[in-house]
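Student: This is the structure alone, sequence omitted:
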């Protein structure tokens, strides 16, 4: 989540975070409004998972290259105009595999692990692209599906064609992707996306409480939330 010229820009992380915890979104809003400092947290386990995720993604990219496919990587980590243009140029040129494609539409932006060319016409010609994401989990989680929906929607705006499918490549699958029909999740995605946009549109931050949930294990705000729960425990009336 970032604020540029009074507009709040959002990512898949914000979408997934809000679905898991509205309090997380509230804290992030306070950060971009300058009323709260961004937390600094180092978790060795999370660092190990990030490293494993990077290695899995790189192994898949190496597999694609060794299969003889034309692979281009979009450098950098941001979603500035230059990286979006580079991604568009690669799509217009019909490159088979685009690594870390920079996607942007409206208030949303993100980097897709892989954009893979398929033989469905789009504004570019007789081809278009679908999103492939690499994940460590053997079972695809709801947050991953929402991320695929978001990236597919941004991709649709750029290529003027809605991708029919998006794909997940997990470890121990010999890089065979699991495919998901985006139309099956469209209603849920629209509802989730609208909820995030609504609470981040010109809001100074609401009064929320850190209700515990599974996302706390990987949340950068967990230490802050634990402190608040100790200082102000939730009381219930019987």
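Tutor: Structure's in. What do you need? Quick caveat: nothing in here was measured; it's all calculated off a predicted structure. Numbering: from 1, shown residues only.

Student: Going by C-alpha atoms from here, please, whenever you check contacts or count neighbours.
Tutor: OK.

Student: Would you mind finding the longest helix in the chain?
Tutor: What stands out as the longest helix in the chain, according to DSSP state H, is helix 44-66.

Student: another one to put next to it:
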């Protein structure tokens, strides 16, 4: 089994953003019939930045308007990603497989997309490109659904999900996205797919396969935290995912969640009011200008070059929670920091004075 790197890095994030921003590929949470409908993109966004979930929710509820801005290099990455997908589909056609492509249907036409996809699955089409999967609460458009010989409860065949990715290293967000697709697919065909596939560039398009069950606990954990962060999905009625989402989220947290989430454990461990903390995703996020303006207005400690989150927490505990207060912090330090050396904190204090 191929190794999965559970790290967010700017290039991989840019590739995800470019693909989710492309016209018919854009799938974000929205308010439908009084209920918040979530999408695969929302899982990756929540993992990258909890504050992004807060902002997207406000847009879905009509409380805010999303900025009309995109990182300059996204168009190039988007074109490369779409070319990679076209080449993969051409490769499948050359193998004699029947490929039905639904990319001409806009993502806003969800009902039509779901019906067309189901019809192709019922006919046993070899490959379905840009189909749609949904259950009313979640929606997604996997790059490819491939028929496999294993029977499902519904048909004498079944399908597995494959996504074309430019990144050479598979990211946690990719596994989360494909895990959601696999869950939705399992509801349709009555049988959970055994594998999910990532198709990176390369001769022969040798895919990387991952066993769905091996990542199920991690997927349920992040999914439950997102549902809890979104809050009541049905205004004036039942909440998304059930009446007690908090209990559901706590129940979904596996005992070994830490080994899956690694660096993200602290980011998704609690549900609370969010702040635009600077993260890797900021480099390509449409909300960057607004969040950056808020940090500057707040004189936030993240404006001090090279300061770590742990150091910011310590300065806040010392009542030096702004750049101005930090610059005025008496030297020598009166207290020993909980982590690291006094010298490192003195350097941060001097940096704040620049």
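Tutor: That came through, no problem. Remember, predicted model here, so these are calculated numbers, not experimental data.

Student: Can you calculate the TM-score here?
Tutor: The TM-score (TM-score structural alignment, normalised by the length of the first structure) is 0.95; 237 aligned residues with a C-alpha RMSD of 1.6 Å.

Student: so the longest helix of the first structure corresponds to what in the second structure?
Tutor: The aligned range for helix 44-66 of the first structure in the second structure is 72-94, by TM-score structural alignment.

Student: which parts of that stretch are buried?
Tutor: 74, 75, 77, 78, 80, 81, 82, 84, 85, 88, 89, 92 (16 or more other C-alpha atoms under 10 Å).

Student: With distance to residue 53 of the second structure added, can I get those residues in CSV?
Tutor: Output for those, formatted as CSV (distance: C-alpha to C-alpha, whole Å):
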residue, distance to residue 53 of the second structure
74, 21
75, 23
77, 24
78, 23
80, 27
81, 25
82, 26
84, 29
85, 28
88, 32
89, 33
92, 37
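
Student: what's the span of stretch 57-77 of the second structure from first residue to last?
Tutor: End-to-end distance for stretch 57-77 of the second structure, by C-alpha to C-alpha, to the nearest Å: 26 Å.

Student: elements contacting the longest strand seen in the first structure?
Tutor: Ranked by number of residues, the top strand in the first structure under DSSP state E is strand 108-118. Strand 108-118 of the first structure sits against strand 97-105, strand 128-134, helix 142-159, with contacts defined as 3 or more C-alpha pairs under 8 Å, 6 or more residues apart in numbering; DSSP states H and E.

Student: thinking again about what came up before, let me know the closest of the buried residues of stretch 72-94 of the second structure to residue 66 of the second structure.
Tutor: Checking those against residue 66 of the second structure by C-alpha to C-alpha gives residue 74 as the nearest, at 17.1 Å.

Student: in the second structure, what residues pair with the longest strand of the first structure?
Tutor: Against the second structure, strand 108-118 of the first structure falls on residues 138-148 (TM-score structural alignment).

Student: rewinding a little: in the longest strand of the first structure, what's buried?
Tutor: Buried-residue list, strand 108-118 of the first structure, by 16+ other C-alpha under 10 Å: 108, 109, 110, 111, 112, 113, 114, 115, 116, 117.

Student: Same question for stretch 98-114 of the second structure.
Tutor: Buried residues in stretch 98-114 of the second structure (16+ other C-alpha under 10 Å): 99, 100, 101, 102, 103, 107, 110, 113, 114.

Student: repeat for stretch 226-238 of the first structure
Tutor: Under 16+ other C-alpha under 10 Å, the buried positions of stretch 226-238 of the first structure are residue 226.

Student: now the end-to-end length of it.
Tutor: 24 Å.

Student: ok, residues contacting that stretch?
Tutor: residue 210 (C-alpha atoms under 8 Å, 6 or more residues apart in numbering).

Student: now it, how far from the chain's geometric center?
Tutor: Remark: stretch 226-238 of the first structure is offset 32 Å from the chain centroid, using C-alpha atoms, centre = their mean, to the nearest Å.

Student: do stretch 151-167 of the first structure as well
Tutor: For stretch 151-167 of the first structure, the distance to the chain centre is 14 Å (C-alpha atoms, centre = their mean).

Student: do stretch 100-111 of the second structure as well
Tutor: For stretch 100-111 of the second structure - counting by C-alpha atoms, centre = their mean - the centre lies 22 Å from the chain centre.

Student: Can you tell me what residue 281 of the second structure aligns to in the first structure?
Tutor: Under the alignment (TM-score structural alignment), residue 281 of the second structure maps onto residue 215.

Student: ok, now which ones touch its match?
Tutor: Here residue 215 of the first structure is in contact with 20, 21 (criterion: C-alpha under 8 Å, 6+ apart).

Student: Compute the distance between it and residue 221 of the first structure, please.
Tutor: Taking C-alpha to C-alpha, one finds residue 215 of the first structure at 10 Å from residue 221 of the first structure.

Student: try residue 18 of the first structure
Tutor: For residue 18 of the first structure, the distance to residue 221 of the first structure equals 13 Å [C-alpha to C-alpha].

Student: any residues in contact with both of those two?
Tutor: In terms of C-alpha under 8 Å, 6+ apart, residue 18 of the first structure and residue 221 are both contacted by the residues residue 24.
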